[in-house]
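Q: Make a model of this:
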Amino acid sequence: MSLPPPIPGRRYTSRRAWAPMTDAEWAGILPHLRTVVMGEGRPLRDARHRIDGMFRVAVSGLPWRTLPEEYGKPDTVSRHFRRLAHMGLWLRLVGACADREASPALRRIEYFICRAARRAMRILGQEGAMAVNGIGMLTALPVWPIYLRRPAVLAQVTAMVSAWLAPFRRRPPEDFPEKEMRSWLRVIRFLEGKPWHRRWAPP
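A: Predicted structure coming up:
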């Protein structure tokens, strides 16, 4: 997942209540949408209205079934959202917001974009989260940064625990350091990172 260099400093995006996109805000999104879609499937009759609906759900954090039918059938909108996530739209838009040259119109809907990207992390997983973390757009993370996977540290700790356990494989079962092992397992689970969860997500 290739994203542009980050703006100096990691940051959270200020909250903004959902509202339909203005013409200028839609104009900021449209080139990125055209780039990722590139003629795949049937043309969307009203892409702007559909993406407004996606932003509405993303900002509210509510289930897709709460989306008013004026935006289309909730299941249809949800499938389209997932398809755009697989195509890379939400990560692309987060990267565009992190760009120093981002337009004022795009910055105005940065919170909408970050929340949509965060919702897409259920699909994109740890790889997507690490990409977003790398450019410092923290509101798009599915969990607070402390809960993200730490691959390098995890590899070191796993190797260290394996070496520590080696002598116990030749000892009687009653010599196994069960209490210490439980502690190390908690450390390993923490370093593996947590999945997407509202409880651990930034505001």
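Q: contacts and neighbour counts: CA atoms only from here.
A: Noted.
Q: Would you map the helices across this protein?
A: Remark: helices assigned in the chain by DSSP state H are 23-37, 47-60, 74-87, 89-98, 104-108, 110-135, 151-165, 178-191.
Q: Dump those helices into JSON lines; add mean neighbour count and distance to Arg198 as well.
A: Output for the helices of the chain, formatted as JSON lines (neighbours: other C-alpha atoms under 10 Å; distance: least, C-alpha to C-alpha, whole Å):
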{"stretch": "helix 23-37", "mean neighbour count": "15", "distance to Arg198": "26"}
{"stretch": "helix 47-60", "mean neighbour count": "20", "distance to Arg198": "12"}
{"stretch": "helix 74-87", "mean neighbour count": "17", "distance to Arg198": "18"}
{"stretch": "helix 89-98", "mean neighbour count": "25", "distance to Arg198": "19"}
{"stretch": "helix 104-108", "mean neighbour count": "17", "distance to Arg198": "24"}
{"stretch": "helix 110-135", "mean neighbour count": "23", "distance to Arg198": "10"}
{"stretch": "helix 151-165", "mean neighbour count": "13", "distance to Arg198": "23"}
{"stretch": "helix 178-191", "mean neighbour count": "13", "distance to Arg198": "17"}
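Q: Output these as a markdown table; include the columns distance to Pro68.
A: Output for the helices of the chain, formatted as a markdown table (distance: least, C-alpha to C-alpha, whole Å):
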| stretch | distance to Pro68 |
| --- | --- |
| helix 23-37 | 20 |
| helix 47-60 | 8 |
| helix 74-87 | 8 |
| helix 89-98 | 22 |
| helix 104-108 | 24 |
| helix 110-135 | 17 |
| helix 151-165 | 41 |
| helix 178-191 | 39 |
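Q: Quick one: closest of the ones you listed to His197.
A: Comparing the helices of the chain against His197 with C-alpha to C-alpha, the closest turns out to be helix 110-135 (9.0 Å).
Q: One more, so I can put them side by side:
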Amino acid sequence: MPPDFVARHDLWRRLYLDPLTCLTPAHGWAPMTDAEWTAVAPYLRALGCGLALPGRAGERMADPRARLDAIFRAVTLKRPTAPGGHGGGGRAAWAALPAAFGPADTVSRSYRRWAHRELWLALLWAVAQPGAPAALRALTWRVCCAVRRGIRIMGLRAVVLARRLRLFSALPAPSPWLPDPELSELYRPIFLRVADRLLAQPAWRPPRWLFRLLRSMQALCGGRTRLRRDWEPA
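A: This is a model prediction of the structure:
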């Protein structure tokens, strides 16, 4: 391994410091303000999410603002803690959405449709931009909650984008426990050097510490196979 490998790629910050220090503070839910809705509405319109432009593909609904508020309310709900302190933590089921926001099934269908239209990824990118309006940045935590709720729909690119933007609250679990294809590319030359030496020197056997290191590197790249709901950040 090159002696400057860890420092050159700033791995301590990438793997351990940023996931701890770049979490978006949670806050109490409230309906969007007029300024927040004005800032976010163009993204819904551009992607046909309840505000489709005439002649363009997309859905139109009577009150897309209320639907977006309902989605934000649902994705920010947490499971209650059972008596004795067991069973709490992690996101709540869609059925926990209060009836005042409309049928939970309807709200969840809109959420999934908008995830397929890439609304949540577009908003995650938007709130992270230095020049984003203050009203849009105020939605950062709610947008992060929306993204991590739909990781299964949006796939690995959502994980990669959240890391690049350093919005780790958009991840459904601690970053080192999720697949990391970019880290895999950093580690690839190390694995290739070991493989090349094995081919060039068949009698050579890597020391145990190297095997342990390679296993740890592989585990960091691949992430964990199962993620529990209560691993989500606040």
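Q: so what number do they get for TM-score?
A: Once superposed, the chains reach a TM-score of 0.76 (TM-score structural alignment, normalised by the length of the first structure), with 190 aligned residues with a C-alpha RMSD of 3.3 Å.
Q: Which one of the helices of the first structure lies nearest to Pro142 of the first structure?
A: helix 110-135 (5.2 Å).
Q: still on that earlier bit, nearest to Gly9 of the first structure, out of the helices of the first structure?
A: helix 110-135 (9.0 Å).
Q: which other helices and strands contact the closest one?
A: Packing partners of helix 110-135 of the first structure (3 or more C-alpha pairs under 8 Å, 6 or more residues apart in numbering; DSSP states H and E): helix 47-60, helix 74-87, helix 89-98.
Q: Mind doing that once more with 7 Å?
A: helix 47-60, helix 89-98 (3 or more C-alpha pairs under 7 Å, 6 or more residues apart in numbering; DSSP states H and E).
Q: ok and that helix relative to helix 74-87, angle-wise?
A: 30 degrees (axes from the mean of the first three to the mean of the last three C-alpha atoms, to 10 degrees).
Q: quick one: helix 110-135 of the first structure to the second structure mean distance?
A: Superposed on the second structure, helix 110-135 of the first structure shows a mean distance of 1.3 Å to its aligned residues (mean C-alpha distance after the TM-score superposition for the first structure).
Q: Which residue range of the second structure does that helix align onto?
A: Under TM-score structural alignment, helix 110-135 of the first structure corresponds to residues 140-165 of the second structure.
Q: ends of the matching stretch, how far apart?
A: One end of stretch 140-165 of the second structure sits 12 Å from the other (C-alpha to C-alpha, to the nearest Å).
Q: just how off-centre is that stretch within its chain?
A: How far stretch 140-165 of the second structure lies from its chain's middle: 3 Å, per C-alpha atoms, centre = their mean, to the nearest Å.
Q: can you tell me how far the closest residue to Ala74 of the second structure other than its chain neighbours sits from Ala62 of the second structure?
A: Of all residues not flanking Ala74 of the second structure in the chain, Leu97 sits nearest, at 5.5 Å (C-alpha to C-alpha, 6 or more residues apart in numbering). Distance from Leu97 of the second structure to Ala62 of the second structure, counting by C-alpha to C-alpha: 20 Å.
Q: Give me the more crowded residue out of the two.
A: Leu97 (22 against 9; other C-alpha atoms under 10 Å).
Q: Which residue in the first structure occupies the aligned position of Tyr111 of the second structure?
A: Checking TM-score structural alignment: Tyr111 of the second structure goes with Phe81.
Q: residues in contact with stretch 121-130 of the first structure?
A: Leu141, Pro142, Trp196 (C-alpha atoms under 7 Å, 6 or more residues apart in numbering).
Q: check contacts around the equivalent of Val36 of the first structure over in the second structure.
A: Counting by TM-score structural alignment, Val36 of the first structure lines up with Leu47 in the second structure. Residues in contact with Leu47 of the second structure (C-alpha under 7 Å, 6+ apart) are Arg117, Leu119.
Q: how about the helices of the first structure, which one is nearest Arg15 of the first structure?
A: Within the helices of the first structure, the stretch nearest Arg15 of the first structure is helix 110-135; the backing value is 6.1 Å (C-alpha to C-alpha).
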